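[1] After the sequence you'll find the predicted model.
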Amino acid sequence: MIKALIFDMDGTIVDNMGVHTAVWLDVLAEFGVEITAAEFQATMAGMTSLETLRKLVNPEMTDTQAAEIARRKEEQYREQYRAAMQPVRGLLSLLQEARRAGMSLAVATAAGNDNIDFVMNGLALWDSFDAVVGADDVERGKPHPDLFLLAAERIGVPPEHCLVFEDALTGLEAARRAGMAAVAVTTSHNIDEVAHLPQVRQVIPDFTHVTVADFLGEAG
């Protein structure tokens, strides 16, 4: 039985991946890295900033160097996205319904603390979740399962009883590796890219027509 819902943040709680990707492409271009938005979202979304920079710019980049580049990138992202911030449609109703049903709720995101605070404070969501874990809490981002497993541990629910909501291919793979079923949110990829994945139980454009009854009685 599904007892907990674990939400990715960027691209799932908020539809902001277009802004994130555009800013990343500008930053990467400064280092001579050419990559399309589609390629970036398919391969890098869900990774930490350090992982992204070491993979695309310099595998020997130090933590200090990466932190400075990431700080500049994230400041640009927050400045560009601030005025447009809003939850993905239907999210707040689903959270309220899940809470009434006694389900545990968590966020597992590859974002750093500043970006987590930016969204969670901006949408007043802190009280909606039992746990929030991010890049600063783990050594490895997605597609490794660490974020989802830590979220499950903190809410005290076994992975097989958790359902993940995720937009990124790397995040959906992380859910599979964590032993969790997933619902794919198509803010970043189309249905053909995610529907065939074995861990994906449902594909949705947003949360408008999602209810707890859709999965409350399912086996984990």
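    Alright, I've got the coordinates. This is a predicted model, so every value here is computed, not measured.
[2] contacts, neighbours, all on C-alpha from now
    Will do.
[3] what's the distance between residue 88 and residue 8?
    Using Cα to Cα, to the nearest Å, residue 88 is found at 12 Å from residue 8.
[4] In terms of neighbours, single out the busier of those two.
    residue 8 (28 against 19; other Cα atoms under 10 Å).
[5] residues contacting the more buried one?
    107, 108, 109, 164, 165, 166, 167, 171 (Cα atoms under 8 Å, 6 or more residues apart in numbering).
[6] That one and residue 108: what is the separation?
    Taking Cα to Cα as the measure, residue 8 falls 5 Å from residue 108.
[7] swap in residue 4?
    Distance from residue 4 to residue 108, by Cα to Cα: 12 Å.
[8] now do residue 205
    20 Å.
[9] Likewise for residue 208?
    For residue 208 relative to residue 108 (Cα to Cα), the value is 21 Å.
[10] and what of residue 10?
    Counting by Cα to Cα, the gap from residue 10 to residue 108 is 10 Å.
[11] So of the contacts of residue 8, which two are at opposite extremes in space?
    107 and 167 (13.3 Å; Cα to Cα).
[12] When the two are compared, which one has more neighbours?
    Between residue 107 and residue 167, residue 167 has the larger neighbour count (other Cα under 10 Å), namely 33 against 25.
[13] Which residue is the nearest non-sequential neighbour of the more buried one?
    Spatial nearest neighbour of residue 167, excluding adjacent residues (Cα to Cα, 6 or more residues apart in numbering): residue 185 at 4.7 Å.
[14] for the one you found, what are its contacts?
    Applying Cα under 8 Å, 6+ apart, we find residue 185 in contact with 11, 12, 165, 166, 167, 203, 204, 205, 206.
[15] Included below, for side-by-side comparison, is a second structure:
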Amino acid sequence: MKQKIEAVIFDMDGVIIDSEAIWKRAEQEVFSSVGVELSSELCELTQAMTTAAVTRFWYERFPWKEKSLTEVEYSVIERVADLIRDEGTAIDGVERFIRDIKHRGYKIGLATNSPAMLIPVVLEKLGISDYFDAIASAEHEPEGKPNPSVYSSVIKKLGLTPATCVAIEDSLSGLVAARKAGMKTIAIVNGAHASAEFGIADLIVNHYGELDLKTENY
């Protein structure tokens, strides 16, 4: 028997906040300052990594001496936080969607690979902090996505089972993590071309205006 969905768990970057350009700018500024030569090809490999993993990735290729890995990682996070406060904008339609599902009784969670300190920065910037019932960062997990642990942590905090939760993601690694956690999945592509890899999602939508949980057609 199909179980009723009781909670929606959101990824953060690219799902709640339009932050891809912000991350790229912060990483370019900070890593370049310690001698890293960033290339678009290598940057593509780091997109789904945690900040700690990205920092290790660049250090292994362009080892620096002036600062520790932790100092450089924190510099990136601080720069991202500053840019979000100054320039951060919500993904189109997400605020209305969150308000709607909260009003209709769904629990709301957040599971992100981003550092924990950025979660309140994003939610406060967008004015949606009060809507979330549980949050988790992969910073506090053994591994980031595609490992499912960050999703499992949020599900546990919500007091629910995976079968009653649906994840909204914009990346393959996030979709894999959610599926491994036992959840239904929705891929939101935000107007971009939907990669064939997104076929693992139970539902693919272009934007939040296409998404209506009343039908639960996934």
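    That came through fine. Not measured: the values here are computed from a predicted model.
[16] Just give the TM-score of the two.
    In this superposition the chains share a TM-score of 0.83, using TM-score structural alignment, normalised by the length of structure 2; 211 aligned residues with a Cα RMSD of 2.7 Å.
[17] re earlier: tell me the residue in structure 2 aligned with the residue nearest to residue 167 of structure 1.
    Matched by TM-score structural alignment, residue 185 of structure 1 corresponds to residue 188 in structure 2.
[18] Now do the contacts for the spatially most distant residue from the centre of structure 1.
    Most distant residue from the mean C-alpha position of structure 1: residue 32, 27.3 Å away (Cα atoms, centre = their mean). Residues near residue 32 of structure 1 by Cα under 8 Å, 6+ apart: none.
[19] What ranges does structure 1 have for its helices?
    17-29, 37-43, 49-56, 63-81, 91-100, 113-122, 146-155, 169-177, 191-194 (DSSP state H).
[20] Check which residues of the first one are buried.
    The one in question is helix 17-29 of structure 1. Under the neighbour-count criterion of 16 or more other Cα atoms under 10 Å, helix 17-29 of structure 1 has 17, 18, 20, 21, 23, 24, 25, 27, 28 buried.
[21] returning to what we had before: can you tell me which of the contacts of residue 8 of structure 1 is closest to residue 61 of structure 1?
    The closest of the contacts of residue 8 of structure 1 to residue 61 of structure 1 turns out to be residue 109 (Cα to Cα; 22.7 Å).
[22] aligned partner of the closest one in structure 2?
    Using TM-score structural alignment, residue 109 of structure 1 pairs with residue 112 in structure 2.
[23] Assess the claim that that match and residue 152 are in contact.
    No: using Cα atoms under 8 Å, residue 112 of structure 2 makes no contact with residue 152, being 11.8 Å away.
[24] the more surrounded of these two?
    residue 112 (25 against 22).
[25] related to what we said a few turns ago, quick check: the match of residue 109 of structure 1 vs residue 214 of structure 2, distance?
    Between residue 112 of structure 2 and residue 214 of structure 2 the computed distance is 25 Å (Cα to Cα).
[26] okay, the helices of structure 1, which one's buried deepest?
    Greatest average neighbour count among those goes to helix 169-177 (a mean of 24), per mean count of other Cα atoms under 10 Å.
[27] Which neighbouring elements make contact with that helix?
    Helices and strands touching helix 169-177 of structure 1, by 3 or more Cα pairs under 8 Å, 6 or more residues apart in numbering; DSSP states H and E, are helix 37-43, helix 146-155, strand 181-185.
[28] any residues touching it, and which ones?
    8, 42-47, 142-146, 148, 164, 166, 181-182, 184, 194, 199-200.
[29] do stretch 38-49 of structure 1 as well
    21, 52, 66, 70, 109-112, 135, 140-143, 168-171, 188.
[30] And that stretch, end to end?
    By Cα to Cα, one end of stretch 38-49 of structure 1 lies 18 Å from the other end.
[31] how much distance is there from that stretch to the middle of the chain?
    11 Å (Cα atoms, centre = their mean, to the nearest Å).
[32] that older thread, for residue 56 of structure 1, which of the helices and strands packed on helix 169-177 of structure 1 is the nearest?
    helix 37-43 (10.0 Å).
[33] now that closest one, how far from the centre of its chain.
    15 Å.
[34] do stretch 50-69 of structure 1 as well
    Centre-to-centre, stretch 50-69 of structure 1 and its host chain are 20 Å apart (Cα atoms, centre = their mean).
[35] Endpoints of it, how far apart?
    9 Å.
[36] who's in contact with that stretch?
    28, 31, 33, 44, 49, 70, 141.
[37] what do you get if the cut-off is 7 Å, keeping everything else the same?
    By Cα atoms under 7 Å, 6 or more residues apart in numbering, the residues outside stretch 50-69 of structure 1 that reach it are 31, 33, 44.
[38] before we move on, what about stretch 206-219 of structure 1?
    Contacts for stretch 206-219 of structure 1 (Cα under 7 Å, 6+ apart): 1, 2, 88, 89, 90, 91, 94, 97, 98, 185.
[39] 10 Å - rerun?
    Under the contact criterion Cα atoms under 10 Å, 6 or more residues apart in numbering, stretch 206-219 of structure 1 has outside partners 1-5, 12-13, 15, 87-101, 103, 160-163, 165, 181, 184-187, 201-202, 204.
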